[in-house]
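Asks: Predicted model and sequence follow; I will ask about them next.
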Amino acid sequence: MKCPYCSAPDSKVVNSRSSDDGTAIRRRRECLACARRFTTYERAQLEPLMVVKRGGVRQAFNPDKLLRGLTLATEKRPVTEEQLRAFAYSFEDEVQTPEISSEEIGRRAMNFLKPLDEVAYIRFASVYRDFDSLERFIEEIRGLKDES
């Protein structure tokens, strides 16, 4: 496994264990070159979930891409990495269809973030809904206040 820090090609497994739901194996690895540790997940892949993008292009679902978006939205917010990982890596298991639209992924991610942290929700919504003006931000925030 290539090190995400220094790109060295070799690492050793320090610890392995099953995930909480038993659908993946979590491995703690140590880079043999820089000695930094990182985590990998191994899971069986039966049929890849296909994402239908706004332009009609189809591509395989990538939980790391979803995790990246969630991580950006929750930066410096009181949401743990474990919460984000659990959502992103269980997402594919929750979807009952072979295809899902990118809009549906965004909607589900917003529904996940909304009860956790409203600021992270607004950050994610601003990208997902492509806010193009201050009025759209204010409208979304008012909607949050009305629901409270």
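Replies: Arrived safely.
Asks: For the rest of this, base every contact and every neighbour count on C-alpha atoms.
Replies: OK.
Asks: Regarding residue 100, what is its secondary structure?
Replies: What DSSP: H, G, I helix; E, B strand; the rest coil gives for residue 100 is strand.
Asks: Distance check, the nearest residue to it once chain neighbours are set aside against residue 108.
Replies: For residue 100, ignoring the flanking residues on the chain, the nearest one in space by Cα to Cα, 6 or more residues apart in numbering is residue 51 at 5.1 Å. As defined by Cα to Cα, to the nearest Å, residue 51 lies at a distance of 14 Å from residue 108.
Asks: Alongside the first one, take a look at this:
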Amino acid sequence: MKCPFCGKENTRVIDSRPADDCSSIRRRRQCDECSKRFTTYEKVETIPLVVIKKDNNREPYDRSKIEAGVFRSCHKRPISVDQINALVDEVENTIFNLEEKEVPSNKIGEIVMDKLKSLDAVAYVRFASVYREFKDVNTFMNELKKILDHEHV
């Protein structure tokens, strides 16, 4: 592997262990030329996934779109970046465990909402309001009522 510091290809692995998520391998490497150390991660290659949009157009799966939506929903909430990344990892694992080549965007949205609901109710409502395209206050209030009813059970 090429050293990110000097660009030489003479590097060696000095330590390997499972990463925190246990779905990848963390490797510490050292360059034989400049002796600097760096970390790489190895993940299992997944099948290419296509997302079917509402208008039936298809586009390649893009993790950053889920991240952006979740980050917006969690803005100014007491949720750490690590929690957000863990949630997106869970969503992604759920999607890929479906073992489908094509997944409708509404299925992805429902998975995200399910995960957000257990993380933070406000973030969930924010995401749902955009995802479900609430047209009026009544629709918004109905969603809030569902959350409140669920909390009192």
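Replies: Now that the structure is in, tell me what you want to look at. Being a predicted model, the structure only gives us computed values, none of them experimental.
Asks: If you count surrounding residues, which of residue 51 and residue 108 of structure 1 has more?
Replies: Ranked by neighbour count (other Cα atoms under 10 Å), residue 51 of structure 1 and residue 108 place residue 51 first, with 21 against 14.
Asks: and the more buried one, that's in a strand?
Replies: Yes: counting by three-state DSSP, residue 51 of structure 1 is located in a strand.
Asks: which residues of structure 2 fall in helices?
Replies: With DSSP state H, the ranges of helices along structure 2 come out as 63-73, 81-97, 105-119, 121-131, 137-151.
Asks: Let me know which of those helices is tucked in deepest.
Replies: Greatest average neighbour count among these goes to helix 121-131 (a mean of 19), per mean count of other Cα atoms under 10 Å.
Asks: just the angle between that one and helix 137-151, please?
Replies: Angle, helix 121-131 of structure 2 to helix 137-151, by axes from the mean of the first three to the mean of the last three Cα atoms, to 10 degrees: 140 degrees.
Asks: and for helix 121-131 of structure 2, what span of structure 1 is it aligned with?
Replies: The alignment of helix 121-131 of structure 2 onto structure 1 (TM-score structural alignment) spans residues 118-128.
Asks: and the matching stretch, how far from structure 2 on average?
Replies: Superposed on structure 2, stretch 118-128 of structure 1 shows a mean distance of 0.4 Å to its aligned residues (mean Cα distance after the TM-score superposition for structure 1).
Asks: List the contacts of that stretch.
Replies: 69-70, 73-75, 77, 103, 106, 110, 113-114, 131, 137, 140-141, 144 (Cα atoms under 8 Å, 6 or more residues apart in numbering).
Asks: Check the residues you listed and tell me the two furthest apart.
Replies: Using Cα to Cα, the two most remote members of those are 77 and 103, lying 24.2 Å apart.
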